[in-house]
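# Following is a predicted model, sequence given first.
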Amino acid sequence: MNLPQIVEVKGIRVLTTRQIAEAYEVKEIQIHQNFKNNRVRFVEGKHYISLTGDELKEVKKHLEKIEVVKNRTSHLYLWTEKGALLHAKSLNTDKAWQVYDYLVDFYFRVKEKEPEIPEKKEVVPAQVKTEPVKRRVAIPYMEEPVFIFKNLLALAEDQDVVLKIKDIPGYDSMLKGKRIAVHKNQMFEKVVYEMAYELAHYFVHYNAGNIINSPLAKDYNEQAERAAFMMIRMLDIKAKQK
């Protein structure tokens, strides 16, 4: 599950009809039909942005690489976070709800979350990274990745561990003290795995000192990988038993 290419209009992060249809794994006509059938519930400026005229012409230039907008299109609807929620409610499928949660956390609200974390909680790429991005692992299969993510997040919060999704070039994730950073623009399942991996390091190697330069670094990383796999599988099984 990859993040959609970012579209921002009037300072608001939105999704095109094609993007939201692809994310929810439905046809575009179903999104159009949802809008038509529930028109009274959709409020312009809250659930969608309507573009015409010169505004539409300007936006079309930036949408060329995202979706093909017919040259004769005179009206374009772009969906906000709340609009995506209404479409998820209308479709009411497990996939739509899972993807909606993912979009909220990693697409719509990324910009909002940046200033909320105090400067002292910034995770800075330094010599404290538990493992470079070159690490190659097989991501465990997940039937309920959103459920797993929420439980890992609850575990982190219980330990006062701060999680931040941010741009950390050259790294998939990193751990420093009680702060975990996971690189954004990764598949959601990869984000979940990296979070489990760093939490495993946090719990298992809390007293191992500088594990980066340790002669046992490879063993430490393999232990974290196995522990992450175990946490993910255990939570996935729990999700299926609900």
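Arrived safely, thanks for sending.
# going forward, measure contacts between C-alpha atoms and count neighbours the same way
Will do.
# List the buried residues of the longest helix along the chain.
In the chain, ranked by residue count with DSSP state H as the criterion, the top helix is helix 217-240. Judged by neighbour count using 16 or more other C-alpha atoms under 10 Å, the buried positions of helix 217-240 are 217, 220-221, 223-225, 227-229, 231-233, 235-236.
# Tell me which other helices or strands it touches.
helix 145-158, helix 188-204 (3 or more C-alpha pairs under 8 Å, 6 or more residues apart in numbering; DSSP states H and E).
# what would those look like in a markdown table with distance to residue 71 and mean neighbour count?
Listed next are these as a markdown table, based on distance: least, C-alpha to C-alpha, whole Å; neighbours: other C-alpha atoms under 10 Å:
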| stretch | distance to residue 71 | mean neighbour count |
| --- | --- | --- |
| helix 145-158 | 38 | 17 |
| helix 188-204 | 34 | 22 |
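# and here's the other structure:
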Amino acid sequence: MQIPNVLEVKGIRVLTTKQIAELYGADLNTVRHNFRYNKDKYILGKHYIEVYGEELRRLKTSGEFIPSLKYAKSAYLWTEKGALLHAKSLNTDKAWQVYDYLVDFYFRAKEKEPELPPKKEIVPTQTKTEPLKKKITIPCMEEPVFVFKNLLALAEEQGISLKVKDTSGCTSILKGNRIAVRKHQLFEKVVYETAYELAHYFIHYNQGDLINNPLAKDYNDQAERAAFMMIRMLDIKAKQKY
């Protein structure tokens, strides 16, 4: 799963019906039927926005263009609250898990944090001047959303904040108790980078500057192995639930 490209209407982040179906792992006709059957529960302007005419033409010619709207004469676009009602209608584990993820990393992700001041204890995995980490194979995950939710819970328990944002020149950064993961990556890559930075946080919390440390390669290898172990254990736990 990949974070959707941002689509905004009237300053509100929204999703198309097709995106809702794909993200929630549901049939498109089922999502449409659920809306028609429960239409009295959906409020225009709160749960969805209807676009047509000039507004729709603007979307079709803007950088926010969504292919599924190409031939549409009008369209319903779903807000965060609308995405919640669709999750309620489907009522599947995947729909609920994906909804939680969208709230944190799509609908509410536009608030930019102030730039973090440099500190001596900064422990980034990469900087602009640092060579990129060696290409790694992302561990196979059958339940990546479950794995990610548990990694988030672990981070929250330790007072670590996690944001998906622009991270020029690197795929993830750890600064003190803050982790930033580059946006527009495959969801499984976001999960891996989160586990990788958490591993650095727990294993190398007192090692100072890892970039210029003569043992930097060994530290990165340790974090990679720990990330793989965390992901595999959580994925196995997810499968045992079912």
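Perfect, thanks for sending it. Since the model is a prediction, treat every value here as computed from it, not as a measurement.
# picking that back up, and the longest helix of structure 1, how far from structure 2 on average?
Compared with structure 2 after fitting, helix 217-240 of structure 1 deviates on average by 1.2 Å (mean C-alpha distance after the TM-score superposition for structure 1).
# Would you mind giving the secondary structure of residue 75 of structure 2?
Of the three states, residue 75 of structure 2 takes strand under DSSP: H, G, I helix; E, B strand; the rest coil.
# For it, list the residues it contacts.
50-52, 56, 69 (C-alpha atoms under 8 Å, 6 or more residues apart in numbering).
# again, only using 7 Å
50-52 (C-alpha atoms under 7 Å, 6 or more residues apart in numbering).
# Pull out the buried residues from those.
residue 51.
# Dump the contacts of residue 75 of structure 2 into JSON lines; add secondary structure and distance to residue 15 of structure 2 as well.
Formatted as JSON lines, the contacts of residue 75 of structure 2 follow (DSSP: H, G, I helix; E, B strand; the rest coil; distance: C-alpha to C-alpha, whole Å):
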{"residue": "50", "secondary structure": "strand", "distance to residue 15 of structure 2": "12"}
{"residue": "51", "secondary structure": "strand", "distance to residue 15 of structure 2": "12"}
{"residue": "52", "secondary structure": "strand", "distance to residue 15 of structure 2": "15"}
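# Turn the contacts of residue 75 of structure 2 into CSV, including distance to residue 100 of structure 2.
Below are these laid out as CSV (distance: C-alpha to C-alpha, whole Å):
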residue, distance to residue 100 of structure 2
50, 24
51, 26
52, 29
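# quick check, nearest of the contacts of residue 75 of structure 2 to residue 239 of structure 2?
residue 50 (39.7 Å; C-alpha to C-alpha).
# That closest one and residue 77 touch, don't they?
Yes: Residue 50 of structure 2 lies in contact with residue 77 (C-alpha atoms under 7 Å); the separation is 6.3 Å.
# just the helices in structure 1 please.
According to DSSP H, the helices that structure 1 contains are 17-24, 28-37, 53-63, 81-91, 94-103, 110-113, 145-158, 188-204, 217-240.
# which stretch among those helices comes nearest residue 174 of structure 1?
helix 188-204 (6.9 Å).
# related to what we said a few turns ago, sort out which one of the buried residues of helix 217-240 of structure 1 lies nearest residue 86 of structure 1 for me.
Nearest to residue 86 of structure 1 among the buried residues of helix 217-240 of structure 1, with distances taken as C-alpha to C-alpha, is residue 236, at 27.5 Å.
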